[in-house]
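Trainee: below are the sequence and a predicted model for it; my questions follow.
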Amino acid sequence: MDPSRPASPQPAVPPAAGPHAGAPRPLLVSAAPGPLQGEVRVPGDKSISHRALMFAALAEGVTRVEGLLEGEDVLRTADAMRALGARVEGLENGSWRVEGRGIGRLQEPADVLDMGNSGTAARLLAGILATHGFTSVMTGDGSLRGRPMRRVTEPLAATGARFASRAGGRLPLCIEGTGEARPVSYRLPVASAQVKSAILLAGLNARGETRVEEPVPTRDHTENMLRHFGAALFVETDAAGGRVIRLQGRPTLSARDVSVPADPSSAAFPLVAALLVPGSEILLRGVGLNPSRTGLFTTLREMGGFLELRDERVEGGEPVGDLLVRAGALRGVDVPAARAPSMIDEYPVLAVACAAAAGTSRLRGLEELRVKESDRLASTVALLERNGAQVRVDGNDMIVEGAGALRGGGTVETRMDHRLAMSAVVLGLAAREPVRVDDTAFIETSFPGFVPLMDSLGADLGREG
């Protein structure tokens, strides 16, 4: 890197800042004092927010983004795109303005790119950086530095980029990008929207056609947004239900405004809480309904949960709608492995619902949970066991013996995992005995304002444990 380059603008969240930099925020969660009631909109979809900033930075012209998730994970992406030369501004009315650089025109960053806790940001950005002819370095917090990156760097190396990392392919990661990238043809060995997206993002600056085969379809926000910004992208479905995505390299992406729907993964937490707390009825407004993200809704309906869609519509190329949720008894469920990609982030809170249901639930094909912010499979098992539930792991399946009620009474180690922390809060709201959550600071990475939002519905949180 050239030390003579001018410094990048100051980031919105300095590397030393953020919820994980200070003392832990414990929380003691007792049963909700009454039914949860009201209408709320959860923050914007995290997956789409990351992509909106990245694609806007790669487009020519000015993109306006509405509904962006302003959690730390996404702010790290905003900082990274600034460091790479795009103009990224948060406006007073909650909108964001991005003046893009165009394909292949990003600049070498003057400093290390700190991605905080965000695996999505790190893996997708690796794809962009791999096909720009400069050297860059990415790091993250303690959790992100423990997560594997080799699943991304191995296919990206076929472009001509070179990578150096810690043992096991872990951050910090040095990327020596190539300005003459080769297109990649790659078949995903495991279902991963992050790996698929990294390869497609690399393919934007490669001459020729980039091709990705996914035997099991994953969330398709990248494909939708590529089309939205004007890329030539084609998707074919094979006889077995898999997909082949083909992208023509070196397109001209043109600035297009983006409206970010409410995040269905964030909606999962008030949704499950409302199903479990007796007498509850809530309306979740403007929730994203992309079919690649609604596996939890399907599963909860199979369990007997009352979920009613209202005012379905399309905003910014993504289907959205309002979701009415009403409390009621749940029954055990057998969730097929093929559904895992459409609800991979929701399994911890689904496991809580299964523990409160009547009968046995089997959640299949959860190997991807082992490489999330924590080993979410092990962490979810510990969450349930410490609060009186019977649960075991059989290979890559989780089996939960539902007791028709939740006992609680345990202390949950969140292990720097925001979704585990929120799942523990949901469990506490429906349990007989209070649940102590060791740290809720990381919730801010994906769901800023989670505790006030839950309190607005009647949860009565906010008591330090």
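Mentor: Cool, got the structure. Numbering: from 1, shown residues only.

Trainee: going by C-alpha atoms from here, please, whenever you check contacts or count neighbours.
Mentor: OK.

Trainee: what about the helices in the stretch 251-400 of the chain?
Mentor: Here the stretch 251-400 of the chain has its helices, by DSSP state H, counting those that start in this stretch, at 264-276, 295-302, 347-356, 376-385.

Trainee: can you check the stretch 101-250 of the chain too?
Mentor: Using DSSP H, counting those that start in this stretch, the helices of the stretch 101-250 of the chain run over 119-130, 150-156, 193-203, 221-228.

Trainee: Met343 against Thr299, yeah?
Mentor: No - counting by CA atoms under 8 Å, Met343 sits too far from Thr299 to count as a contact (9.4 Å).

Trainee: and the two? which has more neighbours close in?
Mentor: Met343 (22 against 18; other CA atoms under 10 Å).

Trainee: count of neighbours near the residue lying closest to that one once chain neighbours are set aside?
Mentor: Distance criterion CA to CA, 6 or more residues apart in numbering; nearest residue to Met343, sequence neighbours excluded, is Gly295 at 5.0 Å. Counted with other CA under 10 Å, the neighbours of Gly295 add up to 20.

Trainee: which residues does Gly295 contact?
Mentor: 339-340, 342-343 (CA atoms under 8 Å, 6 or more residues apart in numbering).

Trainee: now do Ala424
Mentor: Ala424 makes contacts with 383, 412, 435, 437, as judged by CA under 8 Å, 6+ apart.

Trainee: can you tell me how far the nearest residue to the first one once chain neighbours are set aside is from Glu89?
Mentor: It stands for Leu383. Counting by CA to CA, 6+ apart, Leu383 lies nearest to Val412, which is 5.7 Å off, once chain neighbours are set aside. Computed with CA to CA, to the nearest Å, the distance linking Val412 and Glu89 is 38 Å.

Trainee: here comes the other one, which I'd like you to weigh against the first:
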Amino acid sequence: MELYTEKEAFFNCAFLAALANGTSVIHEVNATPEIESFADYLRNLGAQVNINNNQWEITGTNFKYEKPLNLDWVGNDFPHQKRNRKIIECLLNGEPFNCEEKIPVKDSLIRELSTFGAEVEWKLDGPDESDELAKRFARMQKIKTEKKWVCNIPPVHTLLARDRYIPGDATQAAFLTLAASLTPHTEATIKAVNLDPTRAGIFAAFKKLGADIEVVSRRERGNDVWGDLNVKTAKNLIARKLNPDLLSICLDEIPLLAALACFTESEGIAEKEKETILKLPPWAIDFYRPLLEAIYKNLKIAGVECGIYEEGLIIRGKTDIVGEGFDCQNFPVLGLALSVLNRKAKSKEPVKGIECVEKVYPPLPNR
């Protein structure tokens, strides 16, 4: 199964290529409409962009760009987007950048900077977990020993052109994984999936619920990690509590995770063991509430017991679902999840608003 190129990682790579000295080549680009339109943005910046047979050749400006730059493509809603925007602003102004994060969420811009030759310090800082004596001493002294990720980037004066490859979109791969997991007697291979730990958390979450997923071909080049996934029909999905640390690296795929949770079973007899609990990071609650409410309404249509609480979503799975009239409410990833639930419910009606999905993920020939 073929995937579209990961959009955010591609944007970061192509933008740095447009600032670099020389011609960078990005190979095997399966471009969505958003990616295709990004070529015009790069040309307006002053870069030369040639596209031939899914290969992008970008001749950079060596920081001689047209001012001012529009950074709307970066976004400004999530912590990693705010961090990336600040990194780019420091990059363009020749200023150093420094930050600390508890969880390294979507760090592709930081890794791309390192790939293009910038001096980047991106490391985990904190106590040695294997040092039991130090941990006991810290507890006795009531010293907090939280780990954190530290990023330090000195002023960048030049970037070097590179040959690059950006793996397939993790969200699209998660949709195909969900469909394969819930389809009887199915085995599928999904090619060249982005396995960057800060982007591919959804597969760890799926496996925690009991999905049968195996990385059958893992490849690394420089700062990039990707591979092929072998997915089989899930035979034993188990209700679990998923914590904020895990969900913070798969927030884009929450609707797909909720859809899989609809079919989980209890591992014990206690009431709490019958429920899958999706506990979101505190900073994400307000932003994701409209999406959570849309998920809740659709799961109720399917006859699934669920509820929204102050920290996320609770779902009590069942063997089979029924229902008509699913509505994705213009959330594309929810549309992907509901297309799977719609099929499981044997609904004769299409998902309402499903058109929004094809605007983001139009059909690929081998999809």
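Mentor: Perfect, I can see it now. Given the structure is predicted, the values throughout are model-derived calculations rather than measurements.

Trainee: what's the TM-score for these two chains?
Mentor: Superposed pair, TM-score by TM-score structural alignment, normalised by the length of structure 2: 0.85. Supporting alignment: 338 aligned residues with a CA RMSD of 2.3 Å.

Trainee: returning to that earlier point: ok, which of the helices of the stretch 251-400 of structure 1 comes nearest Ala231 of structure 1?
Mentor: helix 264-276 (26.1 Å; CA to CA).

Trainee: which strands or helices does the closest one pack on?
Mentor: strand 281-288, strand 318-326, helix 347-356, helix 418-430 (3 or more CA pairs under 8 Å, 6 or more residues apart in numbering; DSSP states H and E).

Trainee: got the angle for the second one vs helix 221-228?
Mentor: The directions of strand 318-326 of structure 1 and helix 221-228 differ by 140 degrees, with axes from the mean of the first three to the mean of the last three CA atoms, to 10 degrees as the criterion.

Trainee: strand 318-326 of structure 1 maps to which residues in structure 2?
Mentor: Using TM-score structural alignment, strand 318-326 of structure 1 corresponds to residues 224-232 of structure 2.

Trainee: just to revisit the earlier point, most neighbours of all the contacts of Gly295 of structure 1, which one?
Mentor: Ranking the contacts of Gly295 of structure 1 using other CA under 10 Å puts Ala340 first, with 26 neighbours.

Trainee: who are the contact partners of the counterpart of that residue in structure 2?
Mentor: When structure 2 is aligned by TM-score structural alignment, the residue opposite Ala340 of structure 1 is Leu247. By CA under 8 Å, 6+ apart, the contact set of Leu247 of structure 2 is 201-202, 205, 254, 278-281.

Trainee: and these, which are buried?
Mentor: Buried by 16 or more other CA atoms under 10 Å: 201-202, 205, 254, 278-281, out of the contacts of Leu247 of structure 2.

Trainee: Throw those residues into CSV and include distance to Leu313 of structure 2, thanks.
Mentor: Conversion of those to CSV gives the following (distance: CA to CA, whole Å):
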residue, distance to Leu313 of structure 2
Gly201, 18
Ile202, 16
Ala205, 15
Ile254, 10
Leu278, 5
Lys279, 7
Leu280, 8
Pro281, 12
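
Trainee: nearest to Val225 of structure 2 among these?
Mentor: Distance to Val225 of structure 2 across these (CA to CA) is lowest for Gly201, with 13.4 Å.

Trainee: how about the secondary structure of whichever residue in structure 2 pairs up with Gly409 of structure 1?
Mentor: Here Gly409 of structure 1 is matched to Glu324 in structure 2, going by TM-score structural alignment. For Glu324 of structure 2, the assignment made with DSSP: H, G, I helix; E, B strand; the rest coil gives coil.

Trainee: tell me if I'm right that Glu324 of structure 2 and Lys344 touch.
Mentor: No - using CA under 8 Å as the test, Glu324 of structure 2 is too far from Lys344 to be in contact (11.2 Å).

Trainee: show me the strands in structure 2, by range?
Mentor: Ranges of strands in structure 2, per DSSP state E, are 23-27, 48-52, 55-59, 97-101, 121-125, 148-153, 163-165, 187-194, 212-221, 224-232, 241-242, 275-279, 305-309, 312-316.

Trainee: check the fit of the fifth one onto structure 1 and give the mean distance.
Mentor: Which is strand 121-125 of structure 2. Its matched residues in structure 1 lie on average 1.8 Å from strand 121-125 of structure 2 after superposition (mean CA distance after the TM-score superposition for structure 1).

Trainee: now do the first one
Mentor: Between strand 23-27 of structure 2 and the corresponding residues of structure 1, superposition yields a mean separation of 1.0 Å, by mean CA distance after the TM-score superposition for structure 1.

Trainee: so that strand matches what in structure 1?
Mentor: By TM-score structural alignment, strand 23-27 of structure 2 lines up with residues 62-66 in structure 1.

Trainee: count of neighbours near Glu367 of structure 1?
Mentor: Around Glu367 of structure 1 there are 17 residues (other CA under 10 Å).

Trainee: give the contact list for the spatially closest residue to it that is not a sequence neighbour.
Mentor: Among residues not flanking Glu367 of structure 1 along the chain, Asn396 sits closest, at 5.4 Å (CA to CA, 6+ apart). When contacts are counted by CA under 8 Å, 6+ apart, Asn396 of structure 1 touches 364-367.

Trainee: can you tell me how far Gly126 of structure 2 sits from Glu100 of structure 2?
Mentor: Counting by CA to CA - Gly126 of structure 2 and Glu100 of structure 2 are separated by 12 Å.
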